[in-house]
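J.: build me a model:
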Amino acid sequence: MMRRSIAVLAAFAMGVALAACTAKSDQALPGSGSPVPTASAEPLLTCDDLVDMADVVDALTGSDGVAPTPVPATRVTTDLRDLVNEAAGGLTCSWRVGEPPFNASDAPSPESRLAYLIIELLPGSDGQTQDDAPNSGTRLGVDEIDGHPVWEDCADGGCWTEATVDEVKVVVTLTFPYWLQGWSRYGEMTADDLLPKTRPVVASTLEAIADAPAERTEWPSIGAVSDGSTCDSAVDPVAIASALGLPEVVWNEHRYDAESPQARVGLYECWQAGANDVSVTVGAGLAPVVAEMATEPDNARAFERVTLEGASQGDIALRSCATDAPRCSVLFTLGVDAYGVGSTIDAVAAAEAIIARSS
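T.: Sure thing, here's the model as predicted:
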């Protein structure tokens, strides 16, 4: 569950101003606790308005039937695209049970009994599924919850429910490792057992949105940050190739569906597949997202803080390397912008090449 500190809010505001974005200047970034509304407006919906903690506990109770104590925590990830829902104008609520990962690049231990319950809300939706929504599991037959059409799915990473109410996209995710192997906290429970566990959370979230005036879901955003750049112009392939000792780097470019939070903030990805694997995610104006992520306890233990050559004072860099594979990831800020780099050769060298080319 995200809570915005005063320092991060200040950084966010500075980033918006410098990037010439169009955020709402009279509102703080949304969080799970107490967003700051305008004096004349209805208070923005918070996580406390969406769900009863008893339903959160029930959803996260495993096959042993022992009620856990959920901890507000965002899911540990090396992927910048997973972190932008609130920057895009949404609200994210997240709770963890079990032991958090020791390494962001490694799969958690089966003994960790790790699970997250995540609620993501994003206004301005036409009801279409995001381009990276779950689509490879078992779609089950529940067509509505409390009169609202929903779409449910389970796969090896967990179970999802998606719906749209009053143009607000709702995604409720129960995510946990090792389900198909039977090693998760849910043991041998099937999709028919798991999806009903989250339905009270879905139902109360949909009801809260349906009952709220539209202005209560007008969470601030940084707006789309787009300068027309492409992978070749924003991440010089010649500089990356030189840094990694490669004869060349040829970028493939991925842009997100317009409905997604990634597209709303202008995020895009550049990658070269194969033996010389390297990828770069470009997040203009998203430095505050990485800055806040770095302060959260789960991420502080799952990443190593590093200093990148050429970085300015105040910039942040987080590294994570897989234990049993050569790939490393680096999330770093560069002024008001953020980047995510992954490489099987040298992610730090690639990140430093990006910094060098920006100066």
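
J.: going by C-alpha atoms from here, please, whenever you check contacts or count neighbours.
T.: Will do.

J.: span of stretch 256-274 from start to end?
T.: Terminal residues of stretch 256-274 are spaced 22 Å apart (Cα to Cα, to the nearest Å).

J.: list the buried ones in it?
T.: Across stretch 256-274, burial judged by 16 or more other Cα atoms under 10 Å covers 256, 259-272.

J.: and stretch 280-300, by the same measure?
T.: Going by neighbour count (16+ other Cα under 10 Å), the buried part of stretch 280-300 is 280-294, 298-300.

J.: need the max-distance pair from the buried residues of stretch 256-274.
T.: Greatest spatial distance in the buried residues of stretch 256-274: 259 and 272, 25.7 Å, computed using Cα to Cα.

J.: which ones among the buried residues of stretch 256-274 map onto helices?
T.: When the buried residues of stretch 256-274 are checked against helices (DSSP state H), the matches are 261, 262, 263, 264.

J.: right, and the last one touches residue 224 too?
T.: Yes: between residue 264 and residue 224 there is a contact at 5.0 Å, judged by Cα atoms under 8 Å.

J.: please generate a structure for the following sequence too, so the two can be compared:
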Amino acid sequence: MRSNAAVRTAAAILTVLLTGCASTGADRSVTPPTTSPTPSVLPAASGPLDCADLAPGDLVAAALQGSAPEPVAPVSAVQPEAVFESVLLEGVGGLSCSWRVGSGMPVYDDPSDWAYLRIAVLPDGAAEWVPLESHEGGAVPTRRVGEVDASFLGGESGWVFSAPVGKHWVLVDVRAAGLTAWGGRYRGVDIEVVIDRLAEVAAAAYASVAAAPADGFGPPLVAVGETPAECRGGLAAPGILAAAEAPPGAEVVAFSREEPAASFEEAVALRAGTFTCAIVVDGFPETIIRTARGFGELVDRFDAPDAGVAFGRIEPEGVPEGHTVTAYVEDAGDEPVGRLAALSAGDSLYWIDGARAGAIARAIVAQTY
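T.: This next block holds a predicted model:
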């Protein structure tokens, strides 16, 4: 059976293309309680922050508890569909922290109790901050969280707080399975309690970031330069269209990102210098290929939990001696049909979202070398 990613619609692909991110899972406004949590205090960091500095473990566990009868024990894990975004943030010097409870990503339509909590910090991103925007165009409520006024959004698959904290942009969210279908982990739990618990995590993270020393964030791992948005070389249309088995009339179109950013993920993508090549059919993007020059050395993040379970390695042919190519495909047993793939070729990292992603990854390699 296919995983959740296999059933994303073309509309979701267009959203990713235009916003530069996977959905935060918060697309319908929920009015939060008005009470403001008191932030739990962690010892001030004396150097670069790490995930343990952002929020106490008991607050993370409480936010992910849901209706489970026994106390939960969150584990460090990134939602597979969010790994590329996490790599970009890490590469530009940001902090991307994520924990999971439950059974992990299930096959599609199979009841599961997974939930992921993420804290993400874009250093020096406060000037780029924009409030969250409802997909329905309605007003997005704000909430006083500790000493910070945070933008809040809740919807079909989770809840998110976003705020400028000092010079930085901090995002805190929970994504969970089955919220609109059968209730998932949070079935039967008062929604205001859920939001309160997440707000306590956000308050702790905001306090830690606000108290961070001048060297609270390390230098970027990747030296990002000017990257023209060009679908040539490994991304040239002939090989890409053939691998995708695209219909007659399909074309490969380049999209670059425009400032200012409209979301946290888009701000990270701008900082990382990414661009997108899309297979466009009848004027609509059916497959997207995102390219991050210089990020190829971070491809091993796709071996970490939970990506290491969702993705399997494939071995593209025709790689010259002395060159290293690493490729991962979702549902590798069904390769090349899987809808998600990550590829490192040269210094570039590619993220492929669409039909026959594995075949497209092989085509990029063939056209690169």
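
J.: distance from the centroid: which residue in the first structure tops it?
T.: Using Cα atoms, centre = their mean, the residue of the first structure lying farthest from its centre is residue 247. It sits 33.8 Å away.

J.: element containing that residue?
T.: Under the criterion of DSSP states H and E, residue 247 of the first structure resides outside all helices and strands.

J.: and it, what does it touch?
T.: Shown in contact with residue 247 of the first structure (Cα atoms under 8 Å, 6 or more residues apart in numbering): residue 241.

J.: next: residue 78 of the second structure.
T.: Contacts of residue 78 of the second structure (Cα under 8 Å, 6+ apart): 97, 98, 99, 100, 116, 305, 306, 307.

J.: pipe the residues you listed into a markdown table and attach secondary structure and distance to residue 153 of the second structure per row.
T.: As requested, the contacts of residue 78 of the second structure are exported to a markdown table (DSSP: H, G, I helix; E, B strand; the rest coil; distance: Cα to Cα, whole Å):
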| residue | secondary structure | distance to residue 153 of the second structure |
| --- | --- | --- |
| 97 | strand | 20 |
| 98 | strand | 19 |
| 99 | strand | 20 |
| 100 | strand | 20 |
| 116 | strand | 16 |
| 305 | coil | 27 |
| 306 | coil | 25 |
| 307 | helix | 26 |
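
J.: out of those residues, who's nearest residue 325 of the second structure?
T.: For these, the nearest to residue 325 of the second structure is residue 307 (18.1 Å; Cα to Cα).

J.: to which residue of the first structure is the closest one aligned?
T.: Residue correspondence to the first structure (TM-score structural alignment): residue 307 of the second structure is matched to residue 299.

J.: residues near the nearest residue to that match once chain neighbours are set aside, how many?
T.: In this structure, residue 299 of the first structure finds its nearest non-sequential neighbour in residue 76, 6.0 Å apart by Cα to Cα, 6 or more residues apart in numbering. Residue 76 of the first structure has 23 neighbouring residues, counting by other Cα atoms under 10 Å.

J.: what separates residue 76 of the first structure from residue 301 of the first structure, distance-wise?
T.: Taken as Cα to Cα, the span from residue 76 of the first structure to residue 301 of the first structure is 10 Å.

J.: and residue 191 of the first structure, by the same measure?
T.: For residue 191 of the first structure relative to residue 301 of the first structure (Cα to Cα), the value is 32 Å.

J.: compare neighbour counts for those two and give me the winner.
T.: A count of neighbours by other Cα under 10 Å puts residue 191 above the other of residue 191 of the first structure and residue 301, at 20 against 16.

J.: secondary structure element holding the closest residue to the more buried one other than its chain neighbours?
T.: Residue nearest to residue 191 of the first structure in three dimensions, not counting chain neighbours: residue 154, with 6.3 Å by Cα to Cα, 6+ apart. Assigned by DSSP H and E, residue 154 of the first structure falls within strand 151-155.

J.: give me the mean deviation of the next helix-or-strand element following that strand from the second structure.
T.: As assigned by DSSP H and E, the chain's next helix or strand after strand 151-155 of the first structure is strand 158-165. Strand 158-165 of the first structure, aligned to the second structure and superposed, deviates on average by 0.6 Å (mean Cα distance after the TM-score superposition for the first structure).

J.: surely residue 59 of the first structure touches residue 193?
T.: No: counting by Cα under 8 Å, residue 59 of the first structure does not reach residue 193; the two are 10.7 Å apart.

J.: with neighbour numbers in mind, choose between these two.
T.: Using other Cα under 10 Å as the criterion, residue 59 of the first structure and residue 193 rank with residue 59 on top: 23 against 11.

J.: can you tell me the SS state at the counterpart of that one in the second structure?
T.: By TM-score structural alignment, residue 59 of the first structure lines up with residue 63 in the second structure. Three-state call for residue 63 of the second structure (DSSP: H, G, I helix; E, B strand; the rest coil): helix.

J.: gap between residue 63 of the second structure and residue 179 of the second structure?
T.: Noted for residue 63 of the second structure: a distance of 15 Å to residue 179 of the second structure, by Cα to Cα.

J.: again with residue 12 of the second structure
T.: 18 Å.

J.: the two: who's more crowded?
T.: residue 179 (17 against 14).

J.: how about that one: what's its closest non-neighbour residue?
T.: Leaving aside its sequence neighbours, residue 179 of the second structure sits nearest to residue 157 (Cα to Cα, 6+ apart; 5.8 Å).
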